[in-house]
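Asks: Starting from these lines, generate the structure:
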Amino acid sequence: MIDGNCTWDEFKARVAELSNKTEGSKLLFRGQASSNWDLQTTLERSLHPEDICEYYRLILRIKAEVQTYTRENWPSEPNWAEIEREVVGGYDSFSRFMTFGSFPHYAYMVYLRHHGFPSPLLDWSGSPFVAAYFAFRDSRDENVAIFAFRERDASGMKVGGDDEPAITQLGPFVLGPKRHFAQQAQYTVCTMWDKKRPYFRNHSDVCRPYDANQQYQQDVIFKFVLPSSERRKVLQELQLYNLNAYSLFGSEDSLMESLSIREAWRE
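Replies: Model (predicted):
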């Protein structure tokens, strides 16, 4: 069994074992401060709409204010009416849009995700150590969890239908805030065509544990549960790799957090 309960040292060994296998797409990692938490996006935890078109209407409505106050700027096309025509044009149109198209306003959505606005993007890292930092940074329970996600197996294929939710992996090559690159961030989005409109859905409805007896697998999830009692050991080791709040966020607040933790350990 690859995943399950383990210590920090066992986790590193198991991840190395997984990473050395060439069974499919590259692994992505996500750390969560409680092992009891589901794989939820910040949009799912908010009061905002999960209807895809209505969500785009929302973020485009606030875009002028975001650009004004942040001095950032993103392309204005496609507009909401164009998105609605493309996305609600039918399942086939929506499926092509999600599989082959350019996710509308991706850079803008990445910025919103990194700065606290509810987002359908579930953020991952290409580094298990970055994920470990986020798991242990503010551990909330007896155990933390680090997830590893593999979208495709060695065949490189994915299958689905118009009555099933599907996960789309969005690549790292997007103009984003500095922390996007520092965190080696990538994102996934889970969607489903429901009757006449598409909606964002929960990743846990799609992800499945690895099955050694199954030949072809997609959207495989590995869950590692580690004790929060190892927090100090883990964060001290990650500090040796210069993985701390300031290196991952780059803000003045994160600098103060990093200095506080460093000095507390020095006492």
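Asks: C-alpha from now on. contacts and neighbour counts both.
Replies: Will do.
Asks: For burial, what's the neighbour tally of residue 150?
Replies: 21 (other C-alpha atoms under 10 Å).
Asks: do the same with residue 125
Replies: What residue 125 shows, counting by other C-alpha under 10 Å, is a neighbour count of 24.
Asks: residues contacting it?
Replies: 28-30, 131, 183-186 (C-alpha atoms under 8 Å, 6 or more residues apart in numbering).
Asks: and if you look at residue 176?
Replies: With C-alpha under 8 Å, 6+ apart, residue 176 has these contacts: 107-108, 110-111.
Asks: what are the ranges of the strands in the stretch 101-250 of the chain?
Replies: For the stretch 101-250 of the chain, the strands defined by DSSP state E, counting those that start in this stretch cover 122-125, 143-150, 166-170, 185-194, 197-200, 208-209, 220-227.
Asks: Among those strands, which comes closest to residue 59?
Replies: Judged by C-alpha to C-alpha, the one of the strands of the stretch 101-250 of the chain that comes nearest to residue 59 is strand 197-200, at 14.7 Å.
Asks: Can you tell me which helices and strands the closest one packs against?
Replies: Taking 3 or more C-alpha pairs under 8 Å, 6 or more residues apart in numbering; DSSP states H and E as contact, the helices and strands that strand 197-200 lies on are helix 52-61, strand 185-194.
Asks: And this one, please, so the two structures can be compared:
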Amino acid sequence: MQGQWIGEINGEYAGTLRVEVEKIGDEVSGNAYLFYDKSHQLPGFRFPLSFSAIPPYITETQTIYLFTEGGVMSQEDRNRVEAALTARFGKLPIPAKLNVELVLEEENLRVKWYSDDHEEEALTLQHFDIKAASDLKPRADLTTWDQFRQWAVSQRPRHFIFRGQSEPHKLATTFHRTWRKDLNGWIVDDVRKLFGVMAERLSFPLQLGNMEHNAAFWNILQHHGYPTPLLDWTLSPFVAAYFAFCNIIPGDARTPRIYIFDADAWNAKYGKILFFADVAPPQIVVLESMPAGNPRAMPQQSVSTVSNVADIEGFIRRREEEDGRSYLTVCDLAAEEAPKIMRELELMGITYGSVFPGLDGICRDMKDRLFAQQP
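Replies: Below you'll find the predicted structure:
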């Protein structure tokens, strides 16, 4: 058993339950996260999970209190909140210890929980397939390069962020595309180990625990191939076009895609908040981290989104339905336009060497120039 499952809690106190577990050896471990809607003025909770890899998946877990928008409470904060909850409900709505059972029902997950003085409750959580093709339909007004270029230069800078892909795969972070799903384990274990072996090679003295420094270090990991909960975007529609077409040739069966995300509208609704990737409600946060130790960030006009949901497109779609507006659209262009697009991008100064500065970039630029197929 391994994966991420999310379910909505309906009724008087609505909220979201998220389970993230992964199998390592003979053990399945991970965490469950419970967050109520902000209007209820209730804390969030994390429940560490550890099971034998052989079912039934039953365990006892401790309750860890979280702030409504994310982050672990101190013992002092927890004592204060528990006193307020007891006064409000007559007892704690979530006990300090819970018995939990996970039951796989095809792709979905049935979660049951109870304690000595609480009745059993259960909820079915949904598993989202991020390996499937994207459900997004391409914009009808941006079907050619000329249309896209004209539209792009008419937009206000920094209003949208863009992402180019050679194929219309679903949006998902490099972390969520692996078998790993326990973000808390990634942060506590992976990041600390990586920082330990990389710190002396960093040109800027980053410190884990500082939010700005965490974001910068995660971006360094992302840009050097380590799986992270970040998704790369750019402020430039033309840099996005480069990444969509840099490996495309005429006649290619793939359909290059440019994602267009209305970051201004998203931030206006959901705010540019500090990110807690694991101990937070399901979220996507637009992140402009400082480029320390990452020479590629500035040339690529790099922006990231950090997310604790595997199915980013599905999450945005649900928010669009709730808010009655569009945040994410896509532009699909024909592979046959690749030579024209790449020629124009080179005239703009967007080449492999410009977006990947260094010896690799120089050699790739010269290869593209001197080994180009002759007409």
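Asks: Pick out whichever of the contacts of residue 176 of the first structure sits closest to residue 62 of the first structure.
Replies: residue 108 (11.3 Å).
Asks: Report the spatially closest residue to that closest one, excluding sequence-adjacent ones.
Replies: residue 74 (6.3 Å; C-alpha to C-alpha, 6 or more residues apart in numbering).
Asks: Could you confirm the one you found falls within a helix?
Replies: No. With DSSP: H, G, I helix; E, B strand; the rest coil as the criterion, residue 74 of the first structure is coil rather than part of a helix.
Asks: Could you measure from the equivalent of residue 240 of the second structure over in the first structure over to residue 191 of the first structure?
Replies: Mapped onto the first structure by TM-score structural alignment, residue 240 of the second structure lines up with residue 131. Counting by C-alpha to C-alpha, to the nearest Å, the gap from residue 131 of the first structure to residue 191 of the first structure is 24 Å.
Asks: and if you look at residue 177 of the first structure?
Replies: Separation of residue 177 of the first structure from residue 191 of the first structure (C-alpha to C-alpha) stands at 25 Å.
Asks: Tell me which of the two has more neighbours.
Replies: Neighbour comparison, residue 177 of the first structure and residue 191: the larger count goes to residue 191, with 24 against 17 (by other C-alpha under 10 Å).
Asks: List the residues that contact that one.
Replies: Residue 191 of the first structure sits in contact with 165-167, 198-201, where contact means C-alpha under 8 Å, 6+ apart.
Asks: Just send those back as JSON lines, with neighbour count and distance to residue 254 of the first structure too.
Replies: Listed next are these as JSON lines, based on neighbours: other C-alpha atoms under 10 Å; distance: C-alpha to C-alpha, whole Å:
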{"residue": "165", "neighbour count": "21", "distance to residue 254 of the first structure": "37"}
{"residue": "166", "neighbour count": "26", "distance to residue 254 of the first structure": "35"}
{"residue": "167", "neighbour count": "23", "distance to residue 254 of the first structure": "32"}
{"residue": "198", "neighbour count": "22", "distance to residue 254 of the first structure": "38"}
{"residue": "199", "neighbour count": "17", "distance to residue 254 of the first structure": "35"}
{"residue": "200", "neighbour count": "24", "distance to residue 254 of the first structure": "31"}
{"residue": "201", "neighbour count": "24", "distance to residue 254 of the first structure": "32"}
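Asks: Quick check: the farthest pair among these?
Replies: Pairwise distances across these peak at 13.0 Å for 167 and 198 (criterion: C-alpha to C-alpha).
Asks: Spatially central residue in the second structure, please.
Replies: Closest to where the C-alpha atoms of the second structure average out (C-alpha atoms, centre = their mean) is residue 307, at 2.6 Å.
Asks: What's that one aligned with over in the first structure?
Replies: Under TM-score structural alignment, residue 307 of the second structure pairs with residue 190 in the first structure.
Asks: Ok, residue 165 of the second structure next?
Replies: Residue correspondence to the first structure (TM-score structural alignment): residue 165 of the second structure is matched to residue 32.
Asks: Could you report the distance from that match to residue 38 of the first structure?
Replies: Separation of residue 32 of the first structure from residue 38 of the first structure (C-alpha to C-alpha): 9 Å.
Asks: what about these two, which has more around it?
Replies: Taking neighbours as other C-alpha under 10 Å, residue 32 of the first structure and residue 38 compare with residue 32 leading, 25 against 11.
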